[in-house]
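Colleague: Sequence first, then the predicted structure, then my questions.
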Amino acid sequence: SPVLHFVFCIICFTASQSNHTLWIERQGCTQCVAINTTICSGYCYTQCHHQAPCEPKITCSCVPLSLVYRAACVPGCPKDVNPELYYPVARHCSCGRCDTRTHHCVRTSHRSYDRCPVTLGR
């Protein structure tokens, strides 16, 4: 039935907030800090659509509808280095068109971000 299909699509293709830990650092500082924030994640229909052969692909992904930026201070900074950094916090998420000018639509790095790099204090 159309209603059942609609409910199935809402359940299967949803984007929501997910807890995530960011490790932030500032060049010139000797330490980094773990920040708990929220990101958008989930299951979105990501089929690429082509309107014409010369037009770029349009992809759907989990995108933030609303972001706020919060401040965090990085410890171990000399007096001439501002220790304050801002990090994003997703407040509302949706499956939507991914704009490559403002979002990272695909994961391109194989680098692990689950800890601080060892090259601090440069």
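Modeller: Yep, it's here.
Colleague: C-alpha from now on. contacts and neighbour counts both.
Modeller: Fine.
Colleague: What ranges does this structure have for its strands?
Modeller: Listed in chain order, the strands of the chain (DSSP state E) span 14-25, 32-43, 60-73, 84-97.
Colleague: will you turn those strands into a markdown table that also has distance to residue 104?
Modeller: Written out in a markdown table, the entries for those read as follows (distance: least, C-alpha to C-alpha, whole Å):
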| stretch | distance to residue 104 |
| --- | --- |
| strand 14-25 | 16 |
| strand 32-43 | 12 |
| strand 60-73 | 10 |
| strand 84-97 | 12 |
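Colleague: so which of the ones you listed comes closest to residue 103?
Modeller: strand 60-73 (7.9 Å; C-alpha to C-alpha).
Colleague: adding another structure so you can compare the two:
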Amino acid sequence: MHVHSLALSFLLLLVAGAAVVCVTMTPALHSFRGCTVREFTFVAQKPGCKGLRITTEACWGRCHTWEKPVPDGPYIQRHHHVCTYNHTRYMTARLPGCQPDISPLYHYPVALHCHCAVCSTQDTECETF
């Protein structure tokens, strides 16, 4: 019985230790503020071709942003910064199964360096800003 209690205590200690590790690591991700390059996988698609799974480097992170009420129209000043590309290079992939009249070439950006900046529709989807 004593060996069983000792084994159970050891198992609970391991589980508690793992929980502490998980709890300690999780807030670091949630509190991260800034921009960084991170691996990103997506499915490249275009009409007339089959999709291709591509892994690349993309920008990821959170930036300090704010809104300020103003007394005259438009009644608000927006300063929305997003984590976006600072330096990129473009790669080309060949999509499979394209129809004869469709080019199989697909161009996509690879992030080399990222920064917090105003959203630019040139390389980022900004519809929600």
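Modeller: Perfect, I can see it now. Computed from a prediction, not measured in an experiment: that's the story for all the values here.
Colleague: Let me see the TM-score of these two.
Modeller: Counting by TM-score structural alignment, normalised by the length of structure 1, the TM-score of this superposition works out to 0.64. Behind it: 96 aligned residues with a C-alpha RMSD of 2.6 Å.
Colleague: quick one: residue 17 of structure 1 and residue 38 touch, right?
Modeller: Yes. Applying C-alpha atoms under 8 Å, one finds residue 17 of structure 1 in contact with residue 38, separated by 5.8 Å.
Colleague: Mind listing the shared neighbours of these two?
Modeller: Counting by C-alpha atoms under 8 Å, 6 or more residues apart in numbering, the contacts common to residue 17 of structure 1 and residue 38 are 90, 91.
Colleague: how about residue 75 of structure 1, what's its match in structure 2?
Modeller: Here residue 75 of structure 1 is matched to residue 96 in structure 2, going by TM-score structural alignment.
Colleague: What separation do you get for that match and residue 2 of structure 2?
Modeller: According to C-alpha to C-alpha, to the nearest Å, residue 96 of structure 2 stands 64 Å off from residue 2 of structure 2.
Colleague: cool, and residue 84 of structure 2?
Modeller: Applying C-alpha to C-alpha, the value for residue 84 of structure 2 to residue 2 of structure 2 is 59 Å.
Colleague: Name the residue in these two with the higher neighbour count.
Modeller: Per other C-alpha atoms under 10 Å, whichever of residue 84 of structure 2 and residue 2 has more neighbours is residue 84, with 26 against 7.
Colleague: Looks like that one contacts residue 115 (just checking).
Modeller: Yes. Residue 84 of structure 2 is within contact range of residue 115, at 5.7 Å (criterion: C-alpha under 8 Å).
Colleague: re earlier: ignoring the adjacent residues along the chain, who's closest to the match of residue 75 of structure 1?
Modeller: In this structure, residue 96 of structure 2 finds its nearest non-sequential neighbour in residue 50, 5.5 Å apart by C-alpha to C-alpha, 6 or more residues apart in numbering.
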